[in-house]
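# take a look and give me a structure for this.
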Amino acid sequence: MTAHFAFDNSYARLPSSFYARIKPTPVSGPHLIKLNRNLATQLGLDPDELATPAGVEILAGRRVPDGAEPIATAYAGHQFGNFVPQLGDGRAILLGELIDRDGTRRDVQLKGAGRTPFSRGGDGRAALGPVLREYLVSEAMAALGIPTTRALAAVTTGDEVMRATPLPGAVLTRVASSHIRIGSFQFFAARRDVDAVRALADHAITRHYPEAAGAARPYLAFLEGVIARQARLIAQWLLVGFIHGVMNTDNMSIAGETIDYGPCAFMDAYDPATVFSSIDQFGRYAYANQPGIAQWNLTRLAECLLPLLADDQNEAIEQAQEALSAFAERFNDAYLGGLRRKLGLLSERENDLELAQDLLNRMAAGEADFTLTFRRLCDAAAGPEGDAAARSLFADPASYDAWAERWRLRLVEEPQEGSARRASMQRVNPAFIPRNHRVEAVIEAAVEKQDFAPFEELLTVLSKPYEDQAGFASYAEPPARDGRVYRTFCGT
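This next block holds a predicted model:
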């Protein structure tokens, strides 16, 4: 018996210009690395059936399950600010959509499934390293409570892919609320196909923003909804030190999920100018630039929607500008609210942002680790005896002392007792993130030695990021200076 997928494929019912029908290219020897059994159950799938040889063949693209309608979706996009009118799924194939146990429609996509009409000369395959990175980081983001695509499974293919050197091939089965991107709208807008833009917007409203359907101006309400979700998402990224690395418009989901984990990473020492991506040579997508880039990308979405907002272009532009102007306030509210919670502040005071920014400035000057500083503040918030661990992270501990004195005066205004404050702060300040040197070590063990035990262990740690895990305490530590990883790479 093979795994049963109860597909209901709404995107494949859209006009044929939205996608290309293409089956995955078979691989020679699929082998299961990891199956996300909890996610499989949530999707209404039988994890035991998925783990059988027949199930693994589905996860590798060697067998197409009943009810699947494999497609590669079309989209365009601004890549590092330069518009490319046709991109599309060059190495990903959408098998279909499932309704999960909560009634949410979810895409099931194979990443690394072979060439498509959008491959632009690429091989359509994925190497093992990027598949493991996306599995680890996307599942870590989910455990952190940040909207994200999910990893259902990772398999090796038995075939090599050529990058700088031959590498073992792999396929990631990715699950998303949808794979509709800002670039999906740009694809049709660039062709002046207003009917297709409208059809895509109607589909997105039905799927992701049903409340917009009943609004006086549905397409404006849709735009406002996307802006609100993206503002909150980017704030969540910054609050955990996450850097996407390639925030092109084709890598921004209109569902408000983190998507397309390529050269992504989490900061170690705090520096707002941090860049990891090997292809981001000018720092366009640096940590601190992400809110501005998100608003720039959303402006491109608004441009696509102008013909739907009003018949008069000036009126449409005015509506779009008003919607876009809300981004900054929504982002700032989400970001400051998150900073308050990270510092143990439940009430609001006028100088809270200045207090938080002062800490960040001192962290940058003192090369303090972002994640560990906030985690150790949880103990410091319970009483001054907890200061020693936090201050030790600063090159000049006296800099921490000067800030902590101000912080304690602010905490006096809060109603919580020390132990309760510590507990509430620990719920928002993770102890464990997928530190880049750990991820690279996992990839090296898998690629060079076919050893997946480090992958399994790191995945276990990351599944409970807010819990102290005594047996894995070393995973909370930042790398030694000579062990830092400064560059990450795309998988193509």
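# every contact and neighbour count from this point should use C-alpha atoms.
Noted.
# in the longest strand seen in the chain, what counts as buried?
Counting by DSSP state E, the longest strand found in the chain is strand 150-162. Within strand 150-162, the residues that count as buried by 16 or more other CA atoms under 10 Å are Arg150, Ala151, Leu152, Ala153, Ala154, Val155, Thr156, Thr157, Asp159, Glu160, Val161.
# going by distance to Gln186, which of those residues wins?
When the buried residues of strand 150-162 are ranked by distance to Gln186 (CA to CA), Arg150 comes first, at 25.1 Å.
# please report how far the nearest residue to that closest one once chain neighbours are set aside lies from Glu456.
Excluding the flanking residues, the one nearest Arg150 by CA to CA, 6 or more residues apart in numbering is Val175, at 5.0 Å. Distance of Val175 to Glu456, given as CA to CA, to the nearest Å: 20 Å.
# okay, these two: which has more neighbours?
Higher neighbour count among Val175 and Glu456: Val175, with 24 against 15, using other CA atoms under 10 Å.
# please report how far that one lies from Met141.
From Val175 across to Met141, the span is 14 Å (CA to CA).
# go on, Arg484?
According to CA to CA, Arg484 stands 21 Å off from Met141.
# the two: who's more crowded?
Shown here are Arg484 and Met141; by other CA under 10 Å, Met141 has more neighbours (24 against 15).
# which helix or strand contains the more buried one?
Using DSSP states H and E, Met141 maps to helix 128-144.
# helices or strands next to that helix in the packing?
Judged by 3 or more CA pairs under 8 Å, 6 or more residues apart in numbering; DSSP states H and E, the packing partners of helix 128-144 are strand 150-162, strand 166-176, helix 436-449, helix 453-462.
# got those as TSV, with distance to Ser28 columns?
Shown next, in TSV, are the helices and strands packed on helix 128-144 (distance: least, CA to CA, whole Å):
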stretch	distance to Ser28
strand 150-162	6
strand 166-176	10
helix 436-449	18
helix 453-462	24
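# list the buried residues in the helix or strand where Ile293 lies.
Applying DSSP H and E as the criterion places Ile293 in helix 290-309. By neighbour count on 16+ other CA under 10 Å, the buried set for helix 290-309 is 290-291, 293-295, 297-309.
# could you also give me the structure for this next sequence, so I can compare it with the first?
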Amino acid sequence: MKTLSTLMLTNSYSDLPASLGTQVTPQPLDTPFLVHFNPLVAEKLELASITALDPSFIDIFSGNATLAGLSPLAMKYCGHQFGQYNPDLGDGRGLLLGEVLTSEGKKWDLHLKGSGKTPYSRMGDGRAVLRSSIREYLASAAMEGLGIATTHALAIIGSQTPVVREKIETAATLIRVAESHLRFGHFEYLFYTNQYAELQQLADYVIEHHFPELTTNDSPYAALFEQICQRTATMIAAWQAVGFAHGVMNTDNMSILGLTFDYGPFGFIDDYEPSYICNHSDYSGRYAFDQQPSIALWNLSALGYALTPLLDKTEIDHGLEHYQDTLQQQYSHNMRQKLGLTIADESDTGLFSELFQLLKQHHVDYTLFFRTLSYITIDDLLHSDHLFNTLFQCTSALKTWLTRYQQRLLLEPNDTQRLTTMLHHNPKYILRNYLAQQAIEEAEQGDYQLIDQLITVLSHPFDEHKGAEALAQLPPNWGKHLEISCSS
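This is a model prediction of the structure:
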């Protein structure tokens, strides 16, 4: 393990076109302090754990000191926001500090979110509040624990710096860690400003650093677009299977590596509602849960259009078809794992369709239903409806579905393996909105114990955690109706 001063720092982004960013110095926070540090993310960087007694770490990541080798850069990009093109985007409150190179040659971006004004802040103050920082910190840990591609968060630094949102809040910085911070919007920016040579340079950079196997491909840019489509499809399939809604799937929030990126008004489904809208500002439901697969296709089409200087229509269409095929196959695979099915059967579509209809009609908690089912043997299925009494007001329709499910399981070779598979793919713990809200309210009073508890269970959400049963229970009614906006 290394200390801050011995980290191997690089800056490959300096090789990119100068128009893609501006050097900016972070603005310091007042009286900064460590809110929380995630040692699991530190391990990725080969960095030793940090405590509240490490002033150099706190000073560096609050903008009060510098670290040799860091070259803070506010990145320029654009994108489609709620379907409308916006050229006036970029890192308005974040800075790419540099890159950590591990002993095995793995490169990780260090990004400081909430670091003050940049040339792309528009009317904003460039700050992040403690509330939004905690939500992203917990969400990235939750997604990593679920095995879903995501950015990571190393730590939260709090402060006494006041910021104005709907009310007066305190500013914080989040240290984000990712394999790349490049977005669909970077390509869109270069395309719409007619920087075609720079567009090709960016594509070459992505291939060199993230898809080196494509360098010898006869059509490397078409292969790159196909890879982006495939990774995006895998990510979306994972979101849909676990019940995660992103909330703001603008093209500037889409990662070229298929990482879950820019956590804002996200939400995990409580009662199953396919049209669930987690973003209070999404008046039309454009980014509703069941719209995410089609929105990702729309965003990929926008990216494909931005790549037309490098691709022809046939290559773009092929990539988009690959997205749809991958999404369907991966989602079917994920859902079969949730029911412990190892053999694909033509009856499975009807089995899942009836289940989703059942869950929707009875307003059943999505996570707890699948987790409860994961403990029941095939022999006990037809006598297990009492185990669902807290989820269903009437279980008669459930009994009918359980009968069909039991008949389907007769095709499976091993029931013990089925239960093992289900317990590894149906989490006991998810980041429900009300839990995040409770953690925020306690943190605002200086108590970070719930953040610590949540990081523990969310990092291993499929495990049993003694003493943490309360974090896996049905949410209270008020917790199902929290309104989350883009305010951060």
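# hmm, back to that, which of the helices and strands packed on helix 128-144 of the first structure sits closest to Phe489 of the first structure?
Phe489 of the first structure lies closest, by CA to CA, to one member of these: helix 436-449, at 11.1 Å.
# so how far is the closest one from its chain's centroid?
Averaged C-alpha coordinates place helix 436-449 of the first structure at 21 Å from its chain's average position (CA atoms, centre = their mean, to the nearest Å).
# ditto for stretch 195-202 of the first structure
Chain-centre distance of stretch 195-202 of the first structure: 26 Å, with CA atoms, centre = their mean.
# which bit of the second structure covers it?
Counting by TM-score structural alignment, stretch 195-202 of the first structure falls onto residues 197-204 of the second structure.
# mean shift of the matching stretch relative to the first structure?
Once fitted to the first structure, stretch 197-204 of the second structure is off its aligned match by 0.7 Å on average (mean CA distance after the TM-score superposition for the first structure).
# please identify the buried residues of that stretch?
Applying a neighbour-count criterion of 16+ other CA under 10 Å, the buried positions in stretch 197-204 of the second structure are Glu198, Leu199, Gln200, Leu202, Ala203, Asp204.
# in helices only, show me those residues.
Glu198, Leu199, Gln200, Leu202, Ala203, Asp204 (DSSP state H).
# any chance of the residues you listed in JSON lines, plus distance to His386 of the second structure?
Shown next, in JSON lines, are these (distance: CA to CA, whole Å):
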{"residue": "Glu198", "distance to His386 of the second structure": "63"}
{"residue": "Leu199", "distance to His386 of the second structure": "60"}
{"residue": "Gln200", "distance to His386 of the second structure": "61"}
{"residue": "Leu202", "distance to His386 of the second structure": "58"}
{"residue": "Ala203", "distance to His386 of the second structure": "56"}
{"residue": "Asp204", "distance to His386 of the second structure": "58"}
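# where does the equivalent of Ala233 of the second structure over in the first structure sit relative to Lys34 of the first structure, distance-wise?
The alignment partner of Ala233 of the second structure in the first structure, by TM-score structural alignment, is Ala231. For Ala231 of the first structure, the distance to Lys34 of the first structure equals 33 Å [CA to CA].
# and which of the ones in helices among the buried residues of stretch 197-204 of the second structure is nearest to Pro55 of the second structure?
For these, the residue nearest Pro55 of the second structure by CA to CA is Leu202; the value is 37.5 Å.
# the closest one: what's its closest spatial neighbour, skipping adjacent residues?
Using CA to CA, 6+ apart, the closest residue to Leu202 of the second structure is Leu16 (6.5 Å).
# what about the one you found, neighbour count?
Residues near Leu16 of the second structure, counting by other CA under 10 Å, number 15.
# that one is in contact with Ala203, isn't it?
No - with contact defined as CA atoms under 8 Å, Leu16 of the second structure does not reach Ala203; the gap is 10.1 Å.
# wait, a strand at Arg106 of the first structure?
Yes - counting by DSSP: H, G, I helix; E, B strand; the rest coil, Arg106 of the first structure is found in a strand.
# ok, back up a step: and the longest strand of the first structure, what does it pack onto?
Using 3+ CA pairs under 8 Å, 6+ apart, strand 150-162 of the first structure sits against strand 31-35, helix 37-42, helix 53-60, strand 126-127, helix 128-144, strand 166-176.
# so which bit of the second structure is the fifth one matched to?
Residues 130-146 of the second structure are where helix 128-144 of the first structure lands when matched by TM-score structural alignment.
# and for the first one?
The alignment of strand 31-35 of the first structure onto the second structure (TM-score structural alignment) covers residues 33-37.
# give me the mean deviation of that stretch from the first structure.
Mean for stretch 33-37 of the second structure is 0.8 Å (mean CA distance after the TM-score superposition for the first structure).
# the helix holding Met141 of the first structure vs the second structure - mean distance after superposition?
Averaged out, helix 128-144 of the first structure is 0.5 Å away (mean CA distance after the TM-score superposition for the first structure).
# residues in contact with that helix?
Residues from elsewhere that reach helix 128-144 of the first structure (CA atoms under 8 Å, 6 or more residues apart in numbering): 147-151, 154, 156, 167-172, 261-262, 430, 433-434, 439, 443-444, 446-447, 455, 458-459, 462-466, 490-491.
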